[in-house]
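K.L.:
mind looking at a prediction? Sequence and model below.
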Amino acid sequence: MQAADHAQDEALTSAIRRVMVRLMPFLFFMYIIAFLDRVNIGFAKEEFQLHAGISEAAYAFGAGLFFIGYALFEVPSNLIMQRVGARWWMCRIMVTWGLISAAMSLVTNEITFYALRFLLGVAEAGFFPGVILFITHWVPHAYRARCNALFYLGIPLASVLGGPLSGMLLELDGLAGLFGWQWMFAVEGLIACVVGVWAFYYLDNKPAHARWLSPAQRDALQSAVDAEAAAKAERGGPHRVWKALVDARVLYFCLVYFLIQCSVYGMTFYLPTQVASAVGADVGLLVGLVTAIPWTVALLVNITVSIGADRVGQQRKRFVAAACVVGGSVGIAASAFFGNPVLAIAGLSVAAAGYISVQPVFWTFPAAYLTGSAAAAGIGLINSLGNLGGFVAPIAKTWAEDVLNSDTAGLYLLALCGLGAGALFLLISRFRDPVDEHPGEPEAAERP
């Protein structure tokens, strides 16, 4: 009996190693493309506004309008993916958002800008929560923070790689009679279409379908995931879609994630122009390279924080709250306070590291609480309402700067959002994590 259990554990451990090697790099590559198409407008901001006739207020509204379409269609999209599987749905999402992103090169006025930003949100709705849900179908809870962290590598890598790429494409200004920002939107949008078709042939819906796993690995991994889902169902989480959408804990997660996203997107949409101001240069290749510095720091910190969070178990709440407050909030405030370019970039680096590292661990909480269709709906709701922070942040930042007549007031407001998120994260301890209540079940498992 012990020999059989040992063989099962060995098969599970080796299967998770294979998942990390095969699936996670591709998922974070998809996220690179998604995040780049979402925020590349920040690189084109000044030239785009000039040539398309977009005012500052219209830019802030349009930049955030993406998240309205995203929020409205997030839950339905995730429920469809739960029904049809990740292969078909991820392909559909990436191809449609790629085509719409490429169409941004055709914007000539504020109305077309608003329409395409809204449609981009509709097209991309379901991608992020779909991947979070997809990971729960493949990875037991004890390994999930680090797998989420590998996926989240897409955010810093989108800026480390995408910043210079966007900068180079902007410098194609005049080629074939097109502005640089038109080249940027067209090329990066078509890349998403190609990756979407690739996803259809590369992804499998669940471990039982994975030919790249041995039969023993498939059985061990599918059994572990199924057993964990059954255990969550028995521990009292919501089982039906409508109950997940009104569950108090799910709504609490929405609020925490909203505050995190206010800080993240408020910083991201304006990071290129902040860096350009700090280094005294126009947005182009140089600014793209300097903008990559904060995300490179985040890249290095992200995995370390997530591995540590997996190891500390129930203490991960305090662990992540500290990263959110010290890393994110203090970092943004420091970037606003210091006029020296080096210190400002250092502050932005601390902020990026804090907000990137806090999010993978955050998602282990709803994933540990929800299962089945309730997980599809609940995770979709948390991400959709949370991402409304991306709509509110640029508008709130502009409002604070106008009302207080200060160029840094908006950044201090974003820092307060990060402080609030950290405080609420500490109070998550009022909700007991259904999986962590039994640390010996998967937490004590041998980790790859």
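P.N.:
All right, it came through fine.
K.L.:
going by C-alpha atoms from here, please, whenever you check contacts or count neighbours.
P.N.:
OK.
K.L.:
can you tell me how far residue 162 sits from residue 111?
P.N.:
Going from residue 162 to residue 111 by Cα to Cα, to the nearest Å gives 27 Å.
K.L.:
between those two, which one's more packed in?
P.N.:
Set residue 162 next to residue 111 and count neighbours by other Cα atoms under 10 Å: residue 162 wins out with 26 against 12.
K.L.:
wait, residue 376 sits on residue 83?
P.N.:
No - the criterion here is Cα atoms under 8 Å, and residue 376 misses it with residue 83 at 9.9 Å.
K.L.:
looking at the two, which is more packed in?
P.N.:
Between residue 376 and residue 83, counted using other Cα under 10 Å, the more crowded position is residue 376 (30 against 11).
K.L.:
ok, residues contacting the helix or strand containing residue 163?
P.N.:
Using DSSP states H and E, residue 163 sits in helix 154-170. With contact meaning Cα atoms under 8 Å, 6 or more residues apart in numbering, helix 154-170 is reached by 28-33, 35-36, 40, 43-44, 179-181, 183-184, 283-289, 291-293, 295-296, 298-299, 356.
K.L.:
and if we set it to 6 Å?
P.N.:
Contacts to helix 154-170, defined as Cα atoms under 6 Å, 6 or more residues apart in numbering, come from residues 28, 31-32, 36, 180-181, 183-184, 284-285, 288-289, 292, 295, 299.
K.L.:
how many other residues sit next to residue 21?
P.N.:
Residue neighbour count, defined by other Cα under 10 Å, stands at 11 for residue 21.
K.L.:
here's the one I want to compare it with:
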Amino acid sequence: MNSTLDPLYQRVSARLMPFLFLCFVAAYLDRVNVGFAKLQMQADLQFSDAVYGVGAGIFFIGYFLFEVPSNLLMTRTGARIWIARIMISWGLISSALMFTSSVTTFYVLRFLLGAAEAGFFPGIILYLTYWYPAQRRARMVAVFMSGVAVAGVVGGPLSGWIMKTFAGVNGWSGWQWLFLLEGLPSVLIGVWTLFYLDDGIRSARWLSEQDKQTLEREIAADRQVQQHMPLAQVFSSGKVWLLALVYLLCVMGLYGVSFWLPQLIKNSGVTDVLDIGLLSAVPYCVAAVVMILAARHSDRSGERRWHTALAALAGAAGLVTATIYSDNTVIALAALSVATAGILSTFPIFWSLPTAMLGGAAAAAGIAMINSVGNLAGFVAPYLVGVVRDATGSTASGMYLIAASLLAGAVLVVAAVRRLPGT
């Protein structure tokens, strides 16, 4: 890594990362606030845990179907217009969830939300490859993905406060206000994107010509080791499918925590929704710090496989411990903090693998395919946990299943991912 370029990359990061981070906070908050809405809307609408699980997860069916086309369209329209379109449309649909009145409307709106948001995350991962070479990318992905942690830190207390404070205002329930007030910021940020974001290095007016040429040389050198395979070959590549499977197993852990964390805290004996929201911020605070430190260490060492595997193992151990001590708020919260930190730390390091391997249109399609297949776990995880909870009256078996998937992902990334760049 050329340290003489650090000041230039710091300037690039200061321009890009706070804005992309803000976008992801809004995106993730709109994606998982249904976990907090559940605490009230499930009783109001008489939804079973299985119905909630399907509704939470059906988001990812729409996400899966439109992910690859969305990322390919971004390479044609440019990042600025396409990311703005994604954010405005998902913000409007997220707010519309306040009108949920039946199982059907719940399913339809969650599906449409997934279709609208499809392409955002892989689009940003692709966008970062326009600016950063592989040896700098994990820490940038970590900064971006720490939006998940911050969404948890901010979203928990905010969601609990909205649901408690606005309950009954204008005749609407607290969960209805939750969807409305947390959806509108995405629309506003989407409009801001049209004026702020650059499509790439060449269109950045805030860079000098010399700076642009320096950054372009770094990216050009990086792309010499990437594979520019035809699109058809991307979809039949064993390496791409292997990475997609690893990602799916790790994402099982992410959504197992994201959708059920409020319920797990409630199970430990906390009943007030505001207290649940405040306590749910603790695991995400820990994760925000740990994931950035882990990504920095991975970038400096150049090692990816064991960093990913050990983070996944920590996530599994934390979930198992939290489940065993589910009736003890202190131990459960500490274990959930370990679990959340481990799970979230896998992702920025993992994304260094496919972005180092793929370039050009292959990168757009491959990143989107890995993300879309992996995020099917967002449907599978809450559905399985919901079904198990309905059948057993407990989330324990569901959490053990999520932990097992993380263990499998750790084993697979060490045993099978061997010949990819950066491993």
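P.N.:
Perfect, thanks for sending it. Because the structure is a prediction, the values reported are computed rather than measured.
K.L.:
circling back: read off where the helix holding residue 163 of the first structure ends up in the second structure.
P.N.:
Aligned by TM-score structural alignment, helix 154-170 of the first structure falls on residues 147-163 of the second structure.
K.L.:
and that stretch, how far out from the chain middle?
P.N.:
Counting by Cα atoms, centre = their mean, to the nearest Å, stretch 147-163 of the second structure is centred 15 Å from the centre of its parent chain.
K.L.:
have a look at how far, on average, that stretch is from the first structure.
P.N.:
Superposed on the first structure, stretch 147-163 of the second structure shows a mean distance to its aligned partners of 0.7 Å (mean Cα distance after the TM-score superposition for the first structure).
K.L.:
list the buried residues of that stretch.
P.N.:
Using 16 or more other Cα atoms under 10 Å as the test for burial, stretch 147-163 of the second structure gives 147-163.
K.L.:
ditto for stretch 242-253 of the first structure
P.N.:
Buried-residue list, stretch 242-253 of the first structure, by 16+ other Cα under 10 Å: 244, 245, 249, 250, 251, 252, 253.
K.L.:
residue range in the second structure corresponding to that stretch, please.
P.N.:
Taking TM-score structural alignment, stretch 242-253 of the first structure hits residues 232-243 over in the second structure.
K.L.:
what about the matching stretch, how long is it end to end?
P.N.:
Calculated as Cα to Cα, the first-to-last residue distance of stretch 232-243 of the second structure is 17 Å.
K.L.:
then stretch 350-359 of the second structure?
P.N.:
16 Å.
K.L.:
what stretch of the first structure does that stretch fall on?
P.N.:
Using TM-score structural alignment, stretch 350-359 of the second structure pairs with 362-371 in the first structure.
K.L.:
residues in contact with that stretch?
P.N.:
Under Cα under 6 Å, 6+ apart, the answer for stretch 362-371 of the first structure is 229, 237.
K.L.:
if you set the cut-off to 8 Å instead, what comes out?
P.N.:
132-133, 136, 141, 144-145, 148, 229, 232-233, 237-239, 244, 250, 253, 320, 375, 378-379, 433-435.
K.L.:
do stretch 28-35 of the first structure as well
P.N.:
Taking Cα under 8 Å, 6+ apart as the rule, stretch 28-35 of the first structure contacts 94, 124, 128, 150-155, 157-158, 188, 191-192, 195.
K.L.:
report the two of these separated the most.
P.N.:
Maximum pairwise distance in the contacts of stretch 28-35 of the first structure, criterion Cα to Cα, is 22.2 Å, between 150 and 188.
K.L.:
what's near enough to touch the counterpart of residue 121 of the first structure in the second structure?
P.N.:
Using TM-score structural alignment as the criterion, residue 121 of the first structure maps onto residue 114 of the second structure. The neighbours of residue 114 of the second structure, taking Cα under 8 Å, 6+ apart as the test, are 58, 59, 60, 61, 62, 63, 90.
K.L.:
residue 114 of the second structure is in what secondary structure piece?
P.N.:
With DSSP H and E as the test, residue 114 of the second structure turns up in helix 103-117.
K.L.:
how far apart are the helix or strand following that helix and its match in the first structure?
P.N.:
For helix 103-117 of the second structure, the following helix or strand on the C-terminal side (DSSP H and E) is helix 120-129. On superposition with the first structure, the mean distance recorded for helix 120-129 of the second structure (mean Cα distance after the TM-score superposition for the first structure) is 0.2 Å.
K.L.:
quick one: residues in contact with helix 120-129 of the second structure.
P.N.:
Contacts for helix 120-129 of the second structure (Cα under 8 Å, 6+ apart): 20, 71, 74, 79, 83, 86, 137, 140-141, 200, 219, 351, 355, 363-364, 367-368, 371.
K.L.:
and stretch 411-429 of the first structure, what's buried?
P.N.:
411-426, 428.
K.L.:
in the longest helix along the first structure, which residues are buried?
P.N.:
Counting by DSSP state H, the longest helix found in the first structure is helix 2-39. Neighbour-count burial for helix 2-39 of the first structure, counted by 16+ other Cα under 10 Å, picks out 8-9, 11-16, 18-20, 23-39.
K.L.:
same question, stretch 266-274 of the second structure
P.N.:
266, 267, 268, 270, 273, 274.
K.L.:
next one: stretch 301-310 of the first structure
P.N.:
Neighbour-count burial for stretch 301-310 of the first structure flags 301, 302, 303, 305, 306, 307, 309, 310 (criterion: 16+ other Cα under 10 Å).
K.L.:
nearest to residue 334 of the first structure, of the contacts of helix 154-170 of the first structure?
P.N.:
Taking Cα to Cα as the measure, residue 334 of the first structure lies nearest residue 295 of the contacts of helix 154-170 of the first structure, at 16.5 Å.
K.L.:
all set now, cheers.
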